[in-house]
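Enquirer: All I have is the shape, not the residue letters:
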């Protein structure tokens, strides 16, 4: 979709962040509009015909999750990307349950955000997303070993590698290897895509078993 045929709406309570993101996306050819609060954005959201949303996850008036839920209630949902800080992955998973297309962890490269916005724009043409059908996801899950499934549960729950390693009584390096294998077998290009596939398959984040047998 041509970048001038839709508007990217940036919602963040920090002015410096809004200006930085707006500058980046404007210089990349996007039409951008900024909003200083989720409440302000909700006031105009029902009037938006073609738009994408880039929103911070933690804001003082309401969280990014609450914003998406309110958009859904108002039947004003649009392709949305949530920006999250380190340690907010469980909250980001909740945002995806509420309808977010993607989440990006800070700090991130400019190209990562630009690619995510372009992907969101494609959603304006064809929804729902058909990139990964549920049967295909289940077929990929069948390729995972029991240990990889345990690691996947920890990853989707937002646990860091060190915590997963401690709970499974394996080394952090082994967890990294399992994560790489999971990403390859699931054909996931990012953590957000992996989480999205897990949610489509009905996998709920769970705590991994503690102190399993070392492998």
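Expert: Looks like it came in fine. For clarity, every value in this text was computed on a predicted model and none was experimentally measured.
Enquirer: Going by C-alpha atoms from here, please, whenever you check contacts or count neighbours.
Expert: Noted.
Enquirer: Run through the strands of this structure in chain order.
Expert: Counting by DSSP state E, the chain has strands at residues 7-11, 31-35, 51-56, 80-84, 102-105.
Enquirer: Next, format those as a markdown table and append distance to residue 137 and mean neighbour count.
Expert: Shown next, in a markdown table, are the strands of the chain (distance: least, C-alpha to C-alpha, whole Å; neighbours: other C-alpha atoms under 10 Å):
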| stretch | distance to residue 137 | mean neighbour count |
| --- | --- | --- |
| strand 7-11 | 30 | 23 |
| strand 31-35 | 35 | 18 |
| strand 51-56 | 26 | 26 |
| strand 80-84 | 22 | 24 |
| strand 102-105 | 17 | 23 |
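Enquirer: want to compare, so here's the second one:
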């Protein structure tokens, strides 16, 4: 049984034993973990939703091609960045892959340090995007806990409306506004409106659907 991939690393997918070994050794000299795959089929079989890292993918593989692997990854909505290893004759294919969302391509023969530097750069960008995505998902989950009234109160407050004005706008008492505002800030894990304003647009708050209406 194939062990699922989970740890962030560089996945080297190449059907040439010598190239796989050379690349694995090259990355080890820069303290970069790798996992090698002799075919696109083997890599795809081991893929899980938790798989992370960067894929260094030979564009011409035995079995399914690197481009077919890339297409299947797109169909799976995988977010792992893909860097193609290409020969000179593959440049048009590689350029087209870039247009389809590949991170980059590196032409053989390549400079060892340049290749590792580029892969590390892609990995850093990937990890940053993953962190941003996790933060956005956490924010969305907190927004989903707000009632519709809490969204309205916070949205108006973020637009600069005073509690008295919000009460008049929503035809509720100032005390009710204060309660909704305090409860909403607590749910959003924000200590103040200023802190919340750094990550939430008032239009986003008021246009959403809360979990309740009171």
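Expert: Cool, got the structure. Fair warning: this is a prediction, and the values are worked out from it, not measured in the lab.
Enquirer: remind me, longest helix of structure 2?
Expert: helix 112-144 (DSSP state H).
Enquirer: Which strands or helices does the next helix or strand after it pack on?
Expert: Counting by DSSP states H and E, the next helix or strand C-terminal to helix 112-144 of structure 2 is helix 148-158. Under the contact definition 3 or more C-alpha pairs under 8 Å, 6 or more residues apart in numbering; DSSP states H and E, helix 148-158 of structure 2 sits against helix 163-170, helix 174-187, helix 193-197, helix 202-207.
Enquirer: what's helix 148-158 of structure 2 aligned against in structure 1?
Expert: Aligned by TM-score structural alignment, helix 148-158 of structure 2 falls on no residue of structure 1.
Enquirer: Count the neighbours of whichever residue in structure 2 pairs up with residue 69 of structure 1 for me.
Expert: Under the alignment (TM-score structural alignment), residue 69 of structure 1 maps onto residue 71 of structure 2. Using other C-alpha atoms under 10 Å, the number of residues around residue 71 of structure 2 comes to 14.
Enquirer: separation between residue 71 of structure 2 and residue 97 of structure 2?
Expert: Taking C-alpha to C-alpha, to the nearest Å as the measure, residue 71 of structure 2 falls 9 Å from residue 97 of structure 2.
Enquirer: what's the answer for residue 205 of structure 2, then?
Expert: From residue 205 of structure 2 to residue 97 of structure 2 the distance is 38 Å (C-alpha to C-alpha).
Enquirer: Same check on residue 176 of structure 2?
Expert: Residue 176 of structure 2 is 56 Å from residue 97 of structure 2, by C-alpha to C-alpha.
Enquirer: For these two, work out which one has more neighbours and name it.
Expert: More neighbours surround residue 97 than the other of residue 176 of structure 2 and residue 97, with 21 against 13 (other C-alpha under 10 Å).
Enquirer: Residue 96 of structure 1 pairs with which position in structure 2?
Expert: Residue 96 of structure 1 maps onto residue 98 in structure 2, by TM-score structural alignment.
Enquirer: mind listing what that match touches?
Expert: Listed by C-alpha atoms under 8 Å, 6 or more residues apart in numbering, the contact set of residue 98 of structure 2 reads 104-105.
Enquirer: Point to the residue nearest the middle of structure 1.
Expert: Nearest to the mean C-alpha position of structure 1, counting by C-alpha atoms, centre = their mean, stands residue 103 at 2.5 Å.
Enquirer: rewinding a little: any idea which of the helices and strands packed on helix 148-158 of structure 2 gets closest to residue 55 of structure 2?
Expert: Residue 55 of structure 2 lies closest, by C-alpha to C-alpha, to one member of these: helix 202-207, at 35.5 Å.
Enquirer: quick revisit: let's have the strands of structure 1 in TSV, adding distance to residue 200 of structure 1.
Expert: Compiled in TSV, the strands of structure 1 are given as follows (distance: least, C-alpha to C-alpha, whole Å):
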stretch	distance to residue 200 of structure 1
strand 7-11	26
strand 31-35	30
strand 51-56	21
strand 80-84	17
strand 102-105	13
